[in-house]
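Student: sequence and predicted model, in that order:
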Amino acid sequence: MVTIEQKLLLFSKLLNQSMDKKFNEDFKEIEKQNELRIQKNKEEVDREAKEIEEKAKKKAETKRIESLSKSKVIIKREIIVLKENYYNIFMENFKNKLQEFIKSKIYKTFLEKEILEFQKYIKSSEDCNLIIYLTKKDNDNYSSFLKEEFKKYPKIENISFIIREDILGGLIIEIVDKNVKVDLSIDAILEENKSYIMQTIFEALEAGDYND
């Protein structure tokens, strides 16, 4: 016959076993949940780290592109300045050559061609008066010749001359009645052809043909 004490002892053992089993199961469940949380946190940290790394890469690439773009702009600007300097050096030398041309007999032919070029501005015009701007040297040497040439055109009534020392040579002709100025000066011709002159200079420099 089982006594009460024995029943209590047996119940106590069963309770302990049940508690141990429940504890183990709960502990395993907690471990499992912890592992899942740890894994999730790890994945989240990895994802954030990857995002930070990608952002850093993009930022670095953006800075690299910006830096490269700035460098290209600076280099382009320096090349433009260098080309302008070459052009200015060349033009200083070229202007000396032009002074020789202005002193030559060919220069008179050049002025004749300028008068022919001017014809198109007076073809449809009424009778007109002209003011011719030119250098003092050209006024001294060619004013009489220019008057004779312009008088060949019946529509031109009066011609007057004004000295301009800010031009190399050639003529600036003003049709007084129409308030129109036609710039046929050597300076205007040079400015109009600046791009072509620069291109020719740089092609010569690249080919090694240009000497000061």
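Tutor: Happy to help now that I have it. Numbers count the residues shown, from 1 in each chain.

Student: please count neighbours and contacts with C-alpha atoms only from this point.
Tutor: Will do.

Student: can you tell me how far residue 70 is from residue 79?
Tutor: 14 Å (Cα to Cα, to the nearest Å).

Student: next secondary structure element downstream of the helix ranked longest in the chain?
Tutor: When the chain is parsed with DSSP state H, its longest helix is helix 4-103. Downstream of helix 4-103, the next assigned helix or strand under DSSP states H and E is helix 106-118.

Student: give the buried residues for that next one.
Tutor: Across helix 106-118, burial judged by 16 or more other Cα atoms under 10 Å covers 107-108, 111, 114-115, 118.

Student: include distance to residue 173 when you put those into a markdown table, please.
Tutor: Compiled in a markdown table, the buried residues of helix 106-118 are given as follows (distance: Cα to Cα, whole Å):
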| residue | distance to residue 173 |
| --- | --- |
| 107 | 17 |
| 108 | 17 |
| 111 | 12 |
| 114 | 10 |
| 115 | 9 |
| 118 | 8 |
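
Student: let's bring in a second model and compare:
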Amino acid sequence: MSLSLCVYCGSRLGDSPVFEHAARSLGERLAARGGRLVYGGGRVGLMGIVANAVLRGGGQVVGVIPQALMQREVGHAGLTELHVVQTMHERKQRMAESADAFVALPGGIGTLEELYEVWSWQQLGYHDKPVALLNVDGYYDALLRFMDICHRRGFVSDAQHAALIVDDDVERLLDRVGAAAAKATAPDDYSRI
């Protein structure tokens, strides 16, 4: 199965080259496996790095970007496909519909919002696609501790807590996400969102 992977990540580079290395590695490995990247369509930050790595590896890259961001000239002009949409909601829905799985790399508020949205959509039964975190250099350790508290305090179920795939190794993460995506069987139903 060729994986269509939706990647959420920063439009900035962060404070360490380790984040750039992880984004580049994910893109290279996804392309080497014949996968397709679906992402927010930007040319800057970690978003641009992962997209360029997939393209250099001969893979396909589908970007979805709102018109307002395209006008600010952050859209990537060299993608396999670039869809310019009107709203952020349309962007996120189109990305979700185009992907077999979701992975968050380091990022800020937007990355967290996108991660939690697809994870909550999974919980609500809108899809059964895998949702994962690439925990580069312990970036998400504090967030994962907080999710453990949410689980222990009864606000996140055992099943939903266990559903998030977390790894710090690109190859292992892609293996786990690919295996989980192959098992996903429920049809998407984003019409109720």
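Tutor: Structure received. Since we're looking at a predicted model, the values are computed, not measured.

Student: please work out the TM-score for the two chains.
Tutor: Here the superposed chains carry a TM-score of 0.26, computed using TM-score structural alignment, normalised by the length of the second structure; 85 aligned residues with a Cα RMSD of 5.1 Å.

Student: the helices in the second structure, which residues?
Tutor: Secondary structure of the second structure (DSSP H): helices at 17-32, 45-56, 67-71, 88-98, 109-123, 141-152, 158-163, 170-183.

Student: wait, which of those helices is closest to residue 82 of the second structure?
Tutor: Closest approach to residue 82 of the second structure among the helices of the second structure (Cα to Cα): helix 67-71, 10.3 Å.

Student: now for that closest one, which elements pack on it?
Tutor: Secondary-structure packing of helix 67-71 of the second structure (3 or more Cα pairs under 8 Å, 6 or more residues apart in numbering; DSSP states H and E): strand 81-85.

Student: helix 88-98 and the strand it packs on, what's the angle between them?
Tutor: Orientation of strand 81-85 of the second structure against helix 88-98 (axes from the mean of the first three to the mean of the last three Cα atoms, to 10 degrees) gives an angle of 150 degrees.

Student: which neighbouring elements make contact with strand 81-85 of the second structure?
Tutor: In terms of contacts (3+ Cα pairs under 8 Å, 6+ apart), strand 81-85 of the second structure is packed against strand 60-66, helix 67-71.

Student: and those, which is most packed in?
Tutor: Comparing those by mean neighbour count (mean count of other Cα atoms under 10 Å), strand 60-66 ranks first with a mean of 23.

Student: find the nearest non-adjacent residue to residue 82 of the second structure, please.
Tutor: In this structure, residue 82 of the second structure finds its nearest non-sequential neighbour in residue 63, 4.7 Å apart by Cα to Cα, 6 or more residues apart in numbering.

Student: isn't that neighbour right up against residue 83?
Tutor: Yes - applying Cα atoms under 8 Å as the test, residue 63 of the second structure and residue 83 come out as touching, 6.1 Å apart.

Student: what is the burial count for residue 9 of the first structure?
Tutor: Neighbour count for residue 9 of the first structure, taken as other Cα atoms under 10 Å: 12.

Student: if we can go back for a sec, and the angle from the longest helix of the first structure to helix 106-118?
Tutor: 110 degrees.
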